[in-house]
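K.L.:
What would the 3D arrangement of this be:
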Amino acid sequence: MRGWTIFAGVLAALASPLAAQETRVAPEGHTPPPATLDQVDWLVGQWTGTGIGGAPAMESWLPPSGGTMVGTFIQETGEGGIRFTEHLYLMEEEGTLVLRLKHFNADLTGWEEKDGMLTFRLIAVEDCAAYFHALTLRCRNPSFPGEGLLAAVRMQSGGELVFRFDALGPEHPQRCPDAMTTIDMNQCYADVLGRADERREAYLAKAVEMHADRPELAKEIAASDAAFLAYRNAECGAVYEDWKEGTIRGVMGLTCSISMTDSRTLTIWSNWLTYMDSTPPVLPKPKPTP
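P.N.:
Predicted coordinates:
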């Protein structure tokens, strides 16, 4: 497994041990369970996020073709170039699934030997998740499979490298594509959070105004938002703490806050700015903050 040795050697120093590990390791003599590509159709799409050293990363998966799903992974440098890429095959084989991949440098020279590759055997398929030996692919939120993807790989050191991706598309715009440094990324994501908060406050103000004839209800709506902010600060503060050893910590904490804020705005809209009949909503349905 020379390829695995290269992979681990390059990335081990970048992998921070997590309190609760995302990856699993197959026990001795484990037999991969029955599985088909239909069980991992939630992977199909383009996913973008922050990768090694806070630099942008992207993963893409095509629909099945000939019993195989083809995927690609791109890790950028902090200066906007390509650091390395992966070419992935998720295959049906002997009634189960196996994932194989090869790494390439920016000049298309391979990490592995000419005919070499990394092979990850399946441990389990669960709701919106596929666990391979030392590698995990799962939905960030099983209730909303199209919103985000988590990919994790366990290093020989025992730590993990974890990528958290958002869906890329009209409903999930790519954020901060021009940010090149950690400082730029932090500032850009802080600006996104500022826009998300401005819209939340506008929707909240309209909700309170719409129910001004019921003072107690308007008071409770406002109080619920204060409670949300306290919860957001605690939850996303915990995310920041989890990533405090890495330069990505700022972006991870801000991403948490943006996601929770967008969800809160949608809740305000759904509960207080829409009607049970065909009457148009008071304000447009909020989409993820670009």
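
K.L.:
contacts and neighbour counts: CA atoms only from here.
P.N.:
Will do.

K.L.:
what's the spacing between Pro288 and Ala196?
P.N.:
As judged by C-alpha to C-alpha, to the nearest Å, Pro288 and Ala196 stand 8 Å apart.

K.L.:
correction: Ala227
P.N.:
For Ala227 relative to Ala196 (C-alpha to C-alpha), the value is 17 Å.

K.L.:
out of those two, which sits in the more crowded spot?
P.N.:
Relative neighbour count places Ala196 above the other of Ala227 and Ala196, with 25 against 10, counting by other C-alpha atoms under 10 Å.

K.L.:
Which strand in this structure has the most residues?
P.N.:
strand 82-93 (DSSP state E).

K.L.:
could you say what helices and strands that one packs with?
P.N.:
On a contact count with 3 or more C-alpha pairs under 8 Å, 6 or more residues apart in numbering; DSSP states H and E, strand 82-93 meets strand 68-76, strand 96-105.

K.L.:
Can I get those in a markdown table including distance to Leu273?
P.N.:
Formatted as a markdown table, the helices and strands packed on strand 82-93 follow (distance: least, C-alpha to C-alpha, whole Å):
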| stretch | distance to Leu273 |
| --- | --- |
| strand 68-76 | 41 |
| strand 96-105 | 46 |
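
K.L.:
next up, for comparison:
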Amino acid sequence: MSVFAAVFALFGNVAWAAQNVAVCANSKDTVELTACMNGQLELKIAKFQKYFLAAQKQDSVVWGSAKELIKTQEAWEKYLRQHCDSLYSREQGSARFYETAACQLRMYDDRIHEIWMSHLTYRDATPPLLPDPQQ
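P.N.:
Down below sits the predicted model:
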């Protein structure tokens, strides 16, 4: 991995952590924190669905089918479950619920941005179909 990529990844995760900590900062205990994180996850999934449905529509119009997008999404969902569930199984106590939700939030952020870059933007000056999800 290049130094630039490593620095970019580090700052991206710092920004993500700050954003989600700020949203759930008033949580009084791990139960409230987990509930807050799960609420954030529901919002993130709704955002994902908006971008994914737009990408499916775009692929169907431009390429005649969204089959490959759907196939890659199924693989991604399998990876999401395996990866985040592994964090759940290694943690003890209530921290496992927070860690699993945090993992899923990070992965959904990355997936939404990848779908946006790969399916909803253009190589020329044409504006993207949806706004940059990281803005």
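
K.L.:
Now the residue nearest the centre of structure 2: which helix or strand?
P.N.:
With distances taken as C-alpha atoms, centre = their mean, the residue of structure 2 nearest its centroid is Tyr108 (1.4 Å). Secondary structure from DSSP states H and E places Tyr108 of structure 2 in helix 95-119.

K.L.:
what's next to that helix, contact-wise?
P.N.:
Applying C-alpha atoms under 8 Å, 6 or more residues apart in numbering, the contact partners of helix 95-119 of structure 2 are 16, 30, 33-34, 37-38, 40-41, 44-45, 47-48, 51-52, 55, 58-59, 80, 84-85, 87-91, 130, 132-134.

K.L.:
What is the equivalent residue in structure 2 for Pro177 of structure 1?
P.N.:
In structure 2, the residue matched to Pro177 of structure 1 (TM-score structural alignment) is Ala25.

K.L.:
Ile70 of structure 2 versus that match, what's the distance?
P.N.:
36 Å.

K.L.:
With Gln135 of structure 2 instead?
P.N.:
25 Å.

K.L.:
Neighbour count: the two, which is higher?
P.N.:
A count of neighbours by other C-alpha under 10 Å puts Ile70 above the other of Gln135 of structure 2 and Ile70, at 14 against 4.

K.L.:
which one in structure 1 is aligned with that one?
P.N.:
By TM-score structural alignment, Ile70 of structure 2 lines up with Ala222.

K.L.:
Which helix or which strand is home to that match?
P.N.:
Element membership for Ala222 of structure 1 (DSSP H and E) is helix 215-242.

K.L.:
helices and strands around that helix, which ones?
P.N.:
Against helix 215-242 of structure 1 (3+ C-alpha pairs under 8 Å, 6+ apart) you get helix 182-210, helix 249-272.

K.L.:
Could you pull up the residues touching the residue nearest to Lys219 of structure 1 when sequence neighbours are not counted?
P.N.:
Counting by C-alpha to C-alpha, 6 or more residues apart in numbering, Lys219 of structure 1 lies nearest to Val208, which is 7.8 Å off, once chain neighbours are set aside. Applying C-alpha under 8 Å, 6+ apart to Val208 of structure 1 gives the contacts Ala218, Lys219, Ile221, Ala222.

K.L.:
Just the buried residues of those.
P.N.:
Using 16 or more other C-alpha atoms under 10 Å as the burial test, the contacts of Val208 of structure 1 include Ala218, Ile221, Ala222 as buried.

K.L.:
Quick check: the first one vs Phe73 of structure 1, distance?
P.N.:
When C-alpha to C-alpha is applied, the distance between Ala218 of structure 1 and Phe73 of structure 1 equals 48 Å.

K.L.:
Tell me which residue of structure 1 lines up with Arg123 of structure 2.
P.N.:
Match for Arg123 of structure 2 (TM-score structural alignment): Met276.

K.L.:
where's its match relative to Leu204 of structure 1, distance?
P.N.:
19 Å.

K.L.:
Compare the two and say which one has the larger neighbour count.
P.N.:
Neighbours per residue (other C-alpha under 10 Å) separate Met276 of structure 1 from Leu204, with Leu204 holding more: 22 against 7.

K.L.:
could you give the angle of the helix or strand that contains Ala5 of structure 2 to helix 95-119?
P.N.:
Assigned by DSSP H and E, Ala5 of structure 2 belongs to helix 3-23. For helix 3-23 of structure 2 against helix 95-119, the angle by axes from the mean of the first three to the mean of the last three C-alpha atoms, to 10 degrees is 120 degrees.

K.L.:
can you list contacts of helix 3-23 of structure 2?
P.N.:
For helix 3-23 of structure 2, contacts defined as C-alpha under 8 Å, 6+ apart pick out Met37, Arg106.

K.L.:
Quick check: buried residues in it?
P.N.:
Trp16, Asn20.

K.L.:
Could you find the counterpart of Met107 of structure 2 in structure 1?
P.N.:
By TM-score structural alignment, Met107 of structure 2 lines up with Met260.
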